[in-house]
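Q: this is the structure alone, sequence omitted:
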């Protein structure tokens, strides 16, 4: 059953979060390093912003302990996870002293960190950070990217999902 939450009834953050969960997103791990520290966070707040110039954006909670490193880093990488990388997503979603333990990462432009076997990677020069309420909105200028033919990992209604062609499209 659909519920309507008009502004006059007050704002329910849990109901709002459930409504946002109706929008299926890809799952990324955003990585960077600066001042001898490597950071990575699982994020589904990633979007393209502009093709000319090539810009992307993503957001990070203001309470994140990773923010000072992302702010100090000149570059960061968006690692778009493949459908079989749920454990990698969970590894970077949990608090840990070394989220990179057991991984062979490659350094990209400006020292950004590229994870193995992802669906795609997008290397960015940090362009701008903007105040976005309880999050920072980080904008990056794309310096390099690559992609594979593997299916992406998705997040929808609070759980992991997979993409598949719609029957109406596949039939045409």
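A: Alright, I've got the coordinates. Here the structure is a predicted model, which is why all the values come from computation and not from measurement.
Q: rest of the way, CA atoms for contacts and neighbours
A: OK.
Q: helices along the protein, start to end?
A: Taking DSSP state H as the criterion, the chain carries its helices at 13-20, 67-72, 86-93, 167-171.
Q: now for those helices, which one comes closest to residue 113?
A: helix 67-72 (12.0 Å; C-alpha to C-alpha).
Q: got another, please set it beside the one above:
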């Protein structure tokens, strides 16, 4: 067996090349929701979601340190992770774009702690904001799942810079 290096490998990781390589990993798409101090709601699209532990039930997601919503998510005790269904690409886009009211026209119910659970999602997790870890240009949030539910829908998948349903 002979080992050779890849001719495309770079000694220093270029940000665009790194992003292109990451895009080859298919991910689900989530909308993380919580409440603002004025009792209105905040929601953001995130694809950086993963399970951590079954006992206790822990999940993680990350948010850019430059995000305007970072202080809200850092300071709140709870949030809901909504796993979008395959037919919810428009919702992913709606919550990814800057807007005064991302919830305009969005149907939802309230979780046990009064946070938005988007209608029609494939699954949702209400989490206690257990811990946060600044790493690089993001903050990793670890949430302890207090309740969750699942529906028999296919999830929305993001791969190669686009939704697979497109």
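A: Good, I have the coordinates. A quick note: this is a predicted structure, and the numbers were derived from the prediction, not measured.
Q: next, the TM-score between them, please.
A: Once superposed, the chains reach a TM-score of 0.91 (TM-score structural alignment, normalised by the length of structure 2), with 159 aligned residues with a C-alpha RMSD of 1.4 Å.
Q: give me the aligned partner of residue 11 of structure 1 over in structure 2.
A: In structure 2, the residue matched to residue 11 of structure 1 (TM-score structural alignment) is residue 13.
Q: aligned partner of residue 60 of structure 1 in structure 2?
A: Counting by TM-score structural alignment, residue 60 of structure 1 corresponds to residue 63 in structure 2.
Q: and its match, what is it in contact with?
A: With contact set as C-alpha atoms under 8 Å, 6 or more residues apart in numbering, residue 63 of structure 2 has these partners: 46, 70, 138, 139, 140, 141.
Q: how does it look with 6 Å?
A: Contacts of residue 63 of structure 2 were listed using C-alpha atoms under 6 Å, 6 or more residues apart in numbering, and they are 138, 139.
Q: any idea how far it lies from residue 56 of structure 2?
A: Distance, residue 63 of structure 2 to residue 56 of structure 2, using C-alpha to C-alpha, to the nearest Å: 23 Å.
Q: with residue 144 of structure 2 instead?
A: 7 Å.
Q: between those two, which has more neighbouring residues?
A: Counted by other C-alpha atoms under 10 Å, residue 144 of structure 2 and residue 56 do not tie: residue 144 has more neighbours, with 23 against 10.
Q: ok, the aligned partner of that one in structure 1 - contacts?
A: Correspondence of residue 144 of structure 2 to structure 1, assessed by TM-score structural alignment: residue 141. When contacts are counted by C-alpha under 6 Å, 6+ apart, residue 141 of structure 1 is found next to 54, 55, 124, 125.
Q: for residue 77 of structure 1, state which of these is nearest.
A: Nearest to residue 77 of structure 1 among the contacts of residue 141 of structure 1 is residue 124, at 5.9 Å by C-alpha to C-alpha.
Q: isn't the closest one right up against residue 78?
A: No - taking contacts as C-alpha atoms under 6 Å, residue 124 of structure 1 lies outside contact range of residue 78: 7.8 Å.
Q: of these two, which one has the most company?
A: Higher neighbour count among residue 124 of structure 1 and residue 78: residue 78, with 31 against 27, using other C-alpha under 10 Å.
Q: from residue 37 of structure 1, how far off is that one?
A: Plainly put, residue 78 of structure 1 is 17 Å away from residue 37 of structure 1 if you go by C-alpha to C-alpha.
Q: just residue 56 of structure 1 next, same as before
A: Counting by C-alpha to C-alpha, the gap from residue 56 of structure 1 to residue 37 of structure 1 is 23 Å.
Q: of the two, who's got more company?
A: In this view residue 56 of structure 1 and residue 37 are compared by other C-alpha under 10 Å, and residue 56 has more residues nearby, 21 against 12.
Q: residues in contact with the more buried one?
A: Taking C-alpha under 6 Å, 6+ apart, one finds 47, 48, 49, 139, 140 in contact with residue 56 of structure 1.
Q: ok, now with 10 Å
A: 46-50, 78, 122, 124, 126-127, 138-142 (C-alpha atoms under 10 Å, 6 or more residues apart in numbering).
Q: with residue 131 of structure 1 instead?
A: 59, 62, 137, 138.
Q: can you pick out the most distant pair from the residues you listed?
A: Within the contacts of residue 131 of structure 1, two members stand farthest from each other by C-alpha to C-alpha: 62 and 138, at 11.5 Å.
Q: what residues are shared contacts of these two?
A: 131, 132.
Q: the more surrounded of these two?
A: Between residue 62 of structure 1 and residue 138, residue 138 has the larger neighbour count (other C-alpha under 10 Å), namely 20 against 16.
Q: pretty sure the more buried one is in contact with residue 77, am I right?
A: No - applying C-alpha atoms under 10 Å as the test, residue 138 of structure 1 and residue 77 come out as separate, 11.8 Å apart.
Q: fine, thanks again, bye for now.
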